[in-house]
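# Next input, structure requested:
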Amino acid sequence: MPRTTAALLLSASFAMSAQAAQVSLPQQATLYKSPSCGCCAAYADYLESRGVAVQVVQTQDLGETKSRLGIPHGLGSCHSLEMDGYVIEGHVPGAALDRLFTERPEVAGIALPGMPAGTPGMPGERQQELTVHQFDDESTATFMILPAEAG
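A predicted model of the protein is given here:
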């Protein structure tokens, strides 16, 4: 293969990799949270820093909201989010959001149960791997596992 062709293929490959790394999240989201939760507001700020306009809905009955959104028992966190046809539960890191909106799997949503330290909106350093779950009306499964050092 001539050098010029190889160089063109290599630069095209780099350009495609750069495009894949710049996943565009949906422009809008609705975040449901308790009025007193500061980490939920910090997660909304995180999404806004990624270009998402977040409408925050304060509610005293998150249980009803989670039930309406179809979040399975055991996958709950402190806030719930609706974004472009998906439900996103908890402090889900950007890598999982990027994968969700790149691949667009046929699921109702993804969830990171609990409030793990070092995730977007949560203080501290992350010292554990994170299992992000996918769910629909009938089942749950692992969506992705993020190593302790990934964010």
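# Going by C-alpha atoms from here, please, whenever you check contacts or count neighbours.
OK.
# With adjacent residues omitted, what lies nearest to the residue nearest the centre of the chain?
For the chain, Leu97 is the residue whose C-alpha lies nearest the centre (CA atoms, centre = their mean; 3.4 Å). Across the structure, with CA to CA, 6 or more residues apart in numbering as the measure, the residue nearest Leu97 apart from its sequence neighbours is Leu25 (7.7 Å).
# Quick one: classify Ala7 as helix, strand or coil.
The three-state label for Ala7, taken from DSSP: H, G, I helix; E, B strand; the rest coil, comes out as helix.
# That one and Phe14: what is the separation?
Between Ala7 and Phe14 the distance is 11 Å, computed by CA to CA, to the nearest Å.
# now the helices for this structure?
Secondary structure of the chain by DSSP state H: the helices cover 3-21, 38-49, 62-69, 94-103.
# any idea of the angle the second one forms with helix 94-103?
Between the axes of helix 38-49 and helix 94-103, defined by axes from the mean of the first three to the mean of the last three CA atoms, to 10 degrees, the angle is 50 degrees.
# To check against the first, give me the structure of this:
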Amino acid sequence: MLRPLVAATLIALGGSSAAFAAATPVTVYKTATCGCCGEWVKHMRDAGFAVKTIDLEYPQLEAKRRQLGVPDAHASCHTATVGGYLVEGHVPAASVRKLLAEKPAIVGLSVPGMEANSPGMGEHKPGTLRVYRIERGQTQPKTYALE
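Here you go, the predicted structure:
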């Protein structure tokens, strides 16, 4: 029942999800020693994104976060940029695709900390992972999606 709807959505977006995702490169800033960051990169590549990684020492990663405007409340172990947006932490590829398709007037998305059931952190339990919006001047996190 959902397959025709998904297929129609992908056609409307210009083809397969892999083709859609590959159209926009992802740059990931991380430390060389973070294994879960590597797993998230694999998740994004498996979803069809063209991912470039830049390994930084932790102090430089923190400086990069500040430069990009990641609020401390949203911080995680890696920071990515995609299509003019920030993606902080283990945000699922589906949420990134949704972000790129909808183009909301926000800074980006985050999964703060290191959620155990997020991509790259272990088995995912659908409907349990809260993805947050990053907005300028934000005082309270707002949910973007429940993945």
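# circling back to that earlier point, next, work out how far apart the residue nearest to the centre of the first structure and Thr59 of the first structure are.
If you go by CA to CA, the gap between Leu97 of the first structure and Thr59 of the first structure works out to 24 Å.
# do the same with Val92 of the first structure
For Val92 of the first structure relative to Thr59 of the first structure (CA to CA), the value is 20 Å.
# So between the two, which is more surrounded?
When neighbours are counted by other CA atoms under 10 Å, Val92 of the first structure and Thr59 differ, and Val92 comes out ahead with 24 against 14.
# so what's the more buried one up against?
Val92 of the first structure is in contact with 111-112, 119-120, 132, counting by CA atoms under 8 Å, 6 or more residues apart in numbering.
# What is the equivalent residue in the first structure for Gly48 of the second structure?
Correspondence of Gly48 of the second structure to the first structure, assessed by TM-score structural alignment: Gly51.
# measure its match to Asp45 of the first structure for me?
Distance from Gly51 of the first structure to Asp45 of the first structure, by CA to CA: 10 Å.
# now do Leu69 of the first structure
Taken as CA to CA, the span from Leu69 of the first structure to Asp45 of the first structure is 22 Å.
# And for Val57 of the first structure?
In this structure, Val57 of the first structure and Asp45 of the first structure are separated by 14 Å, where distance is defined by CA to CA.
# Of those two, give the one with the bigger neighbour count.
Ranked by neighbour count (other CA under 10 Å), Val57 of the first structure and Asp45 place Asp45 first, with 17 against 13.
# And the strands in the second structure, which stretches?
Counting by DSSP state E, one finds strands in the second structure at the ranges 26-30, 51-55, 79-82, 85-89, 108-111, 130-134, 142-146.
# Can you say which of these is nearest to Leu2 of the second structure?
Taking CA to CA as the criterion, Leu2 of the second structure comes closest to strand 142-146 out of the strands of the second structure, the separation being 18.2 Å.
# Show me what that closest one is packed against.
Using 3 or more CA pairs under 8 Å, 6 or more residues apart in numbering; DSSP states H and E as the contact criterion, the secondary-structure elements in contact with strand 142-146 of the second structure are strand 130-134.
# Tell me how far the strand it packs on lies from the chain's centre.
Here the centre of mass of C-alpha atoms in strand 130-134 of the second structure, compared against the chain's by CA atoms, centre = their mean, to the nearest Å, lies 10 Å away.
# Measure how buried Thr65 of the first structure is and give me the count.
Around Thr65 of the first structure there are 16 other residues, counting by other CA under 10 Å.
# for Arg104 of the first structure, same thing?
Burial of Arg104 of the first structure is recorded as 12 neighbouring residues (other CA under 10 Å).
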